[in-house]
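Student: A structural model of the following input is requested.
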Amino acid sequence: MVASAMAARAQDAAAGEKDFVVCRSCHQIGPTAKNAVGPVLNGVVGRKAGTIPGFSYSEANRNSGLTWTPEELDKYLTSPQTVVPRTKMIFPGIKDETKRKNIIAFLEQYGPDGNRK
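Tutor: Below is the predicted model of the structure:
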């Protein structure tokens, strides 16, 4: 019971929506989202890296071979430059594991069309 309570706390989508504020300066999500400094994050969980139409990805990102699973996103959000050297994403990363997991839980709510699942 304690383990399931800890897992629930570790993946709090409502908290992730608040934690996502650090991402909003470059990324949009939701039904009206558009590519900005960074690509739209609708349906990012499960998507192959570098594939949103109309966004100019770095060659490193396009050719990374990554699929954005929760585990890969966790690594990437910790240190983007470590996971994809030469990515255009200059964000230094999120060191707080709980915040990363919350953001991923928030992202998982959105399908490719930008609507919540």
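
Student: From here on, just use CA atoms for contacts and neighbour counts.
Tutor: OK.

Student: for the protein, what spans make up the helices?
Tutor: 2-10, 13-19, 59-62, 70-78, 80-83, 97-108 (DSSP state H).

Student: Please identify the most buried of those helices.
Tutor: Across those, averaging neighbours per residue (mean count of other Cα atoms under 10 Å) puts helix 97-108 on top, at a mean of 22.

Student: Could you check the angle that one makes with helix 70-78?
Tutor: Taking axes from the mean of the first three to the mean of the last three Cα atoms, to 10 degrees, one finds helix 97-108 and helix 70-78 inclined to each other by 120 degrees.

Student: Would you reformat the helices of the chain as JSON lines and include distance to residue 47?
Tutor: Shown next, in JSON lines, are the helices of the chain (distance: least, Cα to Cα, whole Å):
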{"stretch": "helix 2-10", "distance to residue 47": "22"}
{"stretch": "helix 13-19", "distance to residue 47": "19"}
{"stretch": "helix 59-62", "distance to residue 47": "12"}
{"stretch": "helix 70-78", "distance to residue 47": "11"}
{"stretch": "helix 80-83", "distance to residue 47": "16"}
{"stretch": "helix 97-108", "distance to residue 47": "11"}
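
Student: run this one through as well so I can compare:
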Amino acid sequence: MPFTEGNAKNGAKLFKTRCTQCHTIEEGGANKVGPNLHGLIGRTSGTVAGFKYSDANQKKGVLWTEDALFDYLENPKKYIPGTTMAFAGFKKPKDRNDIITYIKEESS
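Tutor: The predicted structure is shown next:
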């Protein structure tokens, strides 16, 4: 199933409750346990300056498109075996669509 536009307002709520403990999204935001996500769409995995990625993430070389994120966010450890990202994923396609829509709006 590919990405379809979701509800950015719901995505913002999901980001706040499930992502902000590890990530920032604002331009120039700090890296935390995870990298800053500003400009994520169109970026290659493992390339945020100053963030120490797992070897698996760097070697995967994923171009983060909406569809790649949709697949990744369902189960990050399955998509990139060996990743250090502890997040189990968003199992509901609607939640993945909403969070990706929010990321697109906030990080471009």
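
Student: Which residue in the first structure aligns with residue 31 of the second structure?
Tutor: Under the alignment (TM-score structural alignment), residue 31 of the second structure pairs with residue 35 in the first structure.

Student: Could you double-check that residue 69 of the second structure sits in contact with residue 99?
Tutor: No - in this structure, residue 69 of the second structure is not within contact of residue 99 by Cα atoms under 8 Å, at 9.7 Å.

Student: The match of residue 31 of the second structure and residue 15 of the first structure: what is the separation?
Tutor: Separation of residue 35 of the first structure from residue 15 of the first structure (Cα to Cα, to the nearest Å): 24 Å.

Student: Same question for residue 42 of the first structure.
Tutor: For residue 42 of the first structure, the distance to residue 15 of the first structure - Cα to Cα - is 18 Å.

Student: Residue 59 of the first structure too?
Tutor: Taking Cα to Cα, one finds residue 59 of the first structure at 33 Å from residue 15 of the first structure.

Student: Residue 104 of the first structure now?
Tutor: Taking Cα to Cα, one finds residue 104 of the first structure at 11 Å from residue 15 of the first structure.

Student: counterpart of residue 101 of the first structure in the second structure?
Tutor: So, by TM-score structural alignment, residue 101 of the first structure is matched to residue 97.

Student: Test my guess that its match contacts residue 5.
Tutor: Yes - between residue 97 of the second structure and residue 5 there is a contact at 6.0 Å, judged by Cα under 8 Å.

Student: Identify the residue spatially nearest to the match of residue 31 of the second structure, adjacent ones excluded.
Tutor: residue 55 (6.4 Å; Cα to Cα, 6 or more residues apart in numbering).

Student: which residues touch the aligned partner of that neighbour in the second structure?
Tutor: The equivalent of residue 55 of the first structure in the second structure is residue 51 (alignment by TM-score structural alignment). Residues near residue 51 of the second structure by Cα atoms under 8 Å, 6 or more residues apart in numbering: 31, 34, 35.

Student: No further questions, thank you.
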